[in-house]
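In: let me see the structure of the following:
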Amino acid sequence: MTRFVLASASPARREVLRSAGIEPVVLVSDVDEDAVAAALPEGTPPHRVVVELARAKAESVAAEFLAAGTAELGADSVVVGCDSMLLVDGELQGKPHTPEIARTRWAVMAGRSADLITGHCVLRVRDGEIVGSALDCSATTVHFGKPEPEELNAYIDSGEPLKVAGAFTLDGRGGWFVDRIDGDPSSVIGIGLPLLRRLLGDVGVGIAQLWAADTPG
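Out: Predicted coordinates for the structure are as follows:
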């Protein structure tokens, strides 16, 4: 059976997969995202930045468990890395980390639209080596509402926007401030199921195989 390895600590990505019938093995990469992005050539297009970050995470985890010979992953696995960033006025925005940065970003975002870009990398690992790879990104336009000052204060105080790309969530408290989206909602949460299904197909893995891997008995 083919096992699904998620190279991410994101509980939101994990829940998207679980709701879609896949129980992933979670192995978190130690990739320095800022360093990977800084090493890219100046002028690298936004979609390429997020794809390269996703690739770095997937390759790091694949290398780690291949070196360790992690037996429970079995002889056939797919390793999936993802990275999301919000494109606002031509600039990519990742996690704000501090309340001050989150507040500054919301001052720009409120009442406007921006593109949430999510890079995906799928590596097929079989019998101790990488035998296939597929990469791409999805882009979804997010139309933001205008939180009242007390709402925004409470949202930032909750800590949620500090830990997510673009300082908002669709599936959490931030969903109150998203008027609508144009595109794939799962991609906004962090892992786009339609795109991921295509990339899995590119490395020879069907969704039914992954469902079968998690079917009791």
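
In: every contact and neighbour count from this point should use C-alpha atoms.
Out: Fine.

In: for the nearest residue to Asp202 once chain neighbours are set aside, give me its contacts.
Out: Once flanking residues are discounted, Asp202 sits nearest to Ala134: 6.4 Å by C-alpha to C-alpha, 6 or more residues apart in numbering. Listed by C-alpha atoms under 8 Å, 6 or more residues apart in numbering, the contact partners of Ala134 are Cys121, Val122, Leu123, Leu199, Leu200, Asp202, Val203.

In: after the helix or strand containing Ala134, next one along is what?
Out: Element membership of Ala134 [criterion: DSSP states H and E] is strand 129-144. Once the chain leaves strand 129-144, the next helix or strand it forms, by DSSP H and E, is helix 149-157.

In: could you also give me the structure for this second sequence? I'd like to compare it with the first:
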Amino acid sequence: MTRLVLASASPARRSVLRAAGIDPVVRVSDVDEDAVAAALPAGTGPRDVVVELARAKARSVAAALAGETPGPDADLVVVGCDSMLLIDGELQGKPHTPEVALARWEAMAGNHADLVTGHCVLRLQEGVVTAEAIDCSATTVHFGKPDPDELHAYIATGEPLRVAGAFTLDGMGGWFVDRIDGDPSSVVGIGLPLLRRLLQEVGVGVARLWADHT
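Out: The predicted model follows:
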């Protein structure tokens, strides 16, 4: 059986996969995202930035798995993702502090922005990477205008400090999203339609990963 390894600690990404019939193995990468982004050539486009971050995470986890003793039939697909919000031409990651989150929301409220998510899928057979597929999805998010009390209460929950773009679609931030144009699963952090295509590119049909659910 082929198993999917999610190179992410994100509970939202894991929930999306579980709801879609896959119970992933979770292995968190040790990638320094800021260092990877800083090492990219000047002028690297937003889509390429998130794709390279996703690739770095997937390769880090694949390397760790390759160092372990694989079973005779070990067949894994390692999935790395990275999401950022593209607003006014600038990529925005996790704000980390209330002050940054507030500034982000002052710019986003009543506005729209693109949530871009890089995906990297590696096929790992008996400890060897045999195929790689990468791509990026983009979904336009139209934000509402929370009143000051709502906004300060939301920031006080801590949720927007830990997520790309300072909002969630599937959590408390969903109250302040008017609509989206595109794939909702991509906004949560892992785009199912795109992931299905990338899995096909490395030779794994998605139904093969549903074995425990049929």
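
In: TM-score for the pair, please.
Out: Once superposed, chain against chain, the TM-score is 0.98 (TM-score structural alignment, normalised by the length of the second structure); 214 aligned residues with a C-alpha RMSD of 1.2 Å.

In: which of the contacts of Ala134 of the first structure sits closest to Arg18 of the first structure?
Out: Arg18 of the first structure lies nearest to Leu200 out of the contacts of Ala134 of the first structure, by C-alpha to C-alpha, at 16.6 Å.

In: you'd agree the closest one is in a helix?
Out: Yes - looking at Leu200 of the first structure with DSSP: H, G, I helix; E, B strand; the rest coil, it is inside a helix.

In: and it, how far from Asp171 of the first structure?
Out: Computed as C-alpha to C-alpha, to the nearest Å, the Leu200 of the first structure to Asp171 of the first structure distance reads 25 Å.

In: neighbour count winner among the two?
Out: Comparing Leu200 of the first structure with Asp171 by other C-alpha atoms under 10 Å, the one with more neighbours is Leu200, at 22 against 13.

In: tell me where the first structure has strands.
Out: Per DSSP state E, the first structure carries strands over the ranges 3-6, 25-26, 76-88, 91-93, 113-126, 129-144, 178-182.

In: nearest to Gln209 of the first structure among these would be which one?
Out: strand 3-6 (8.9 Å).

In: counting contacts, what elements does that closest one pack onto?
Out: With contacts taken as 3 or more C-alpha pairs under 8 Å, 6 or more residues apart in numbering; DSSP states H and E, strand 3-6 of the first structure sits against strand 25-26, strand 76-88, helix 207-213.

In: could you dump these into CSV and include mean neighbour count and distance to Ile101 of the first structure?
Out: As requested, these are exported to CSV (neighbours: other C-alpha atoms under 10 Å; distance: least, C-alpha to C-alpha, whole Å):
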stretch, mean neighbour count, distance to Ile101 of the first structure
strand 25-26, 18, 30
strand 76-88, 25, 14
helix 207-213, 15, 39
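
In: can you redo the strands of the first structure as TSV with distance to Glu151 of the first structure?
Out: Shown next, in TSV, are those (distance: least, C-alpha to C-alpha, whole Å):
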stretch	distance to Glu151 of the first structure
strand 3-6	34
strand 25-26	34
strand 76-88	21
strand 91-93	22
strand 113-126	19
strand 129-144	14
strand 178-182	13
